[in-house]
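Trainee: Sequence isn't available, so here's the structure alone:
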């Protein structure tokens, strides 16, 4: 249904692009509705993954999903830019509409994933129950908090055009936006080692700290190629943190709460980068572009270190001994062993 909704929004963009005077306000409306549909779709996808992927392969599944996402982030805008340049906006939107037709037809063919027999009906009380559960799980709160501070202090994408200008490398702006995705893809493609790591909380914090260090270096270095390298390292570090964050969630959150917790995670995922760009722009206006970037990276490292020191349950998390992980593994094995299991 969300894919169908996104396709209908693309129809609006296509129609708008064909008007003699396209309406600017419609772009804002479509952007808001797109975010709303993504907010509905993403928790469902996250909840589905843990239902169909074996317990000990969730990290690998997260890596594969990341490759799909990052390659789309690199290839999609590049191809779209070429189509717009050579064929125009209506053709670009028309082709985009065709992709949604295909994705909707494929989604319709997906086998149903019925809720567990003890699942509750959706309600406001259920959302509150999910929030209470998250509050009681300090290691879960730690993953949300680490991600939030990393994005708030060290997500300067909004001022990349000014950083490129400051480095006298306006030609490299596209590369600056793509560098993080390149680093993420490289980590995802070489992520086999992650299945041998069990202290996921430490890796979440380590990845976020490395993200901050790389961003601090990107703001301090005067050479554009070194800056691009730092941005790629930052993207890889963020992917490391994200892989282990996703694994910790999927291996420990009960099925009946997974969608609600995915919604909370999406809230932190969406607000952190937006607030981070506001911080980066405001800091750049008060000081300078490069100061905003490097100081944000330093603040990120300090904040992650403070969280690591104040959240011992996150640092002590071990998927081999954590009671929530063991309970989920046992439930999965029992379900798979049952002859009536879906």
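Mentor: That came through fine. Bear in mind that the values here come from a model prediction, so they are computed numbers and not experimental data.
Trainee: switch to C-alpha atoms for all contacts and neighbour counts from now on
Mentor: Noted.
Trainee: quick one: the strands in the stretch 1-150 of the chain?
Mentor: Shown for the stretch 1-150 of the chain, no strands are assigned by DSSP state E, counting those that start in this stretch.
Trainee: let's bring in a second model and compare:
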């Protein structure tokens, strides 16, 4: 470890990054934003299911967000390497906020249009896709490198805490009010809480791009266009560790993300607050995992830990689909959430510490496409498979396939299993 950086105690979450004022503000803002967004994340599929009565239409919400993620995630990553990341965050956050207000307006006006919900979901995804690379790529700029895993753990824990409380509160809202009034309240709360994110972003210092010596000597200037994106992709395809870490996440999310099935599954438990518990369950586990995550920064075989976490995720998801009790289903989904927290922290940390800063935004853009796009493909797969077979078959089969593929990937691709941070390799020499 670097001088002045003490080891965290035992298994408790490492809070040292909160001593950095800039990080502490962004942590508060991101946590409030994610808590608010969960109201919309529950309200949109609930409203879509109320309008259409079809899990496939709920799954199409994932597809609606996928194309904007592919385009604007890559573009946003290139932009984050060229322009001031604070300014980029302010602009992209404004787009997301405006979309939430539009969702509120259509609900208040009683517009029962599945196509409008798809369109607004796509616009919201575009705003998220632009902001996410900048938001995550600033972490190594505002905390010391040895604290990056702890900072990522704190970020994921705060977001999952919002993911616990938000859906639960949304479930209470859906239980108290009718579906129409419930989604209106949910959208309004999301819009209100998003102001905290604006405050935190506004208080950020300027974060201009860093030009590496190699880049400054190059006749080509950094670009936010296709050339800049291609430069990042060229670097990515030469790095097996990064490619494999992206691949294992795609496997986990495409095959084992069951959230498109939650509205249908909740009906067997009486609907209402049950849907809130299902949407909260994974986040509950992730929050518990985060609060007991002091060990995460001490793991040296980060690639192996990533593979193991994805295997546990897939098995827990598969078993939860067999549960006939709401609380057993919630418990198994929570176990999956704990595994997801571990895999998410290592994926993010590997990407942030492996990539040089002048390429970090572009690689974070690809990371955003994978991390946010994978679950949307998973929504489509889960919904379509459920309509063709059954909710249980889609749910259980997807989890088991994900676990099996993760094992195969780990056994046939040793680069990721053998990966350790550069600092640990240097300490061994």
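Mentor: Structure's in. What do you need? Just so it is clear, the model here is predicted, and its values are computed rather than measured.
Trainee: Do you know the score for how well these two fit?
Mentor: Once superposed, the chains reach a TM-score of 0.84 (TM-score structural alignment, normalised by the length of the first structure), with 322 aligned residues with a C-alpha RMSD of 2.6 Å.
Trainee: And the helices in the stretch 51-200 of the second structure?
Mentor: With helices called from DSSP state H, counting those that start in this stretch, the stretch 51-200 of the second structure shows them at 55-80, 85-108, 114-137, 139-142, 148-176, 179-202.
Trainee: With mean neighbour count as new columns, can the ones you listed be given to me in JSON lines?
Mentor: Conversion of those to JSON lines gives the following (neighbours: other C-alpha atoms under 10 Å):
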{"stretch": "helix 55-80", "mean neighbour count": "26"}
{"stretch": "helix 85-108", "mean neighbour count": "19"}
{"stretch": "helix 114-137", "mean neighbour count": "23"}
{"stretch": "helix 139-142", "mean neighbour count": "18"}
{"stretch": "helix 148-176", "mean neighbour count": "24"}
{"stretch": "helix 179-202", "mean neighbour count": "20"}
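Trainee: can you put those helices in JSON lines and add distance to residue 347 of the second structure?
Mentor: Shown next, in JSON lines, are the helices of the stretch 51-200 of the second structure (distance: least, C-alpha to C-alpha, whole Å):
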{"stretch": "helix 55-80", "distance to residue 347 of the second structure": "17"}
{"stretch": "helix 85-108", "distance to residue 347 of the second structure": "22"}
{"stretch": "helix 114-137", "distance to residue 347 of the second structure": "12"}
{"stretch": "helix 139-142", "distance to residue 347 of the second structure": "14"}
{"stretch": "helix 148-176", "distance to residue 347 of the second structure": "10"}
{"stretch": "helix 179-202", "distance to residue 347 of the second structure": "24"}
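Trainee: just so I know, which of those helices lies nearest residue 253 of the second structure?
Mentor: helix 55-80 (11.8 Å; C-alpha to C-alpha).
Trainee: which position in the second structure aligns with residue 200 of the first structure?
Mentor: By TM-score structural alignment, residue 200 of the first structure lines up with residue 302 in the second structure.
Trainee: typo on my end, residue 270 of the first structure
Mentor: So, by TM-score structural alignment, residue 270 of the first structure is matched to residue 372.
Trainee: follow-up on the earlier one: nearest to residue 216 of the second structure, out of the helices of the stretch 51-200 of the second structure?
Mentor: Evaluated with C-alpha to C-alpha, the helices of the stretch 51-200 of the second structure place helix 55-80 nearest to residue 216 of the second structure, the distance being 16.6 Å.
Trainee: Residue 359 of the second structure reaches residue 232, doesn't it?
Mentor: Yes - between residue 359 of the second structure and residue 232 there is a contact under C-alpha atoms under 8 Å: 6.2 Å.
Trainee: the more surrounded of the two?
Mentor: residue 359 (29 against 23; other C-alpha atoms under 10 Å).
Trainee: Just tell me what the more buried one corresponds to in the first structure.
Mentor: Counting by TM-score structural alignment, residue 359 of the second structure corresponds to residue 257 in the first structure.
Trainee: and the angle for the one helix or strand residue 264 of the first structure maps to with helix 24-52?
Mentor: Element membership of residue 264 of the first structure [criterion: DSSP states H and E] is helix 255-286. Between helix 255-286 of the first structure and helix 24-52, the angle comes out at 140 degrees (axes from the mean of the first three to the mean of the last three C-alpha atoms, to 10 degrees).
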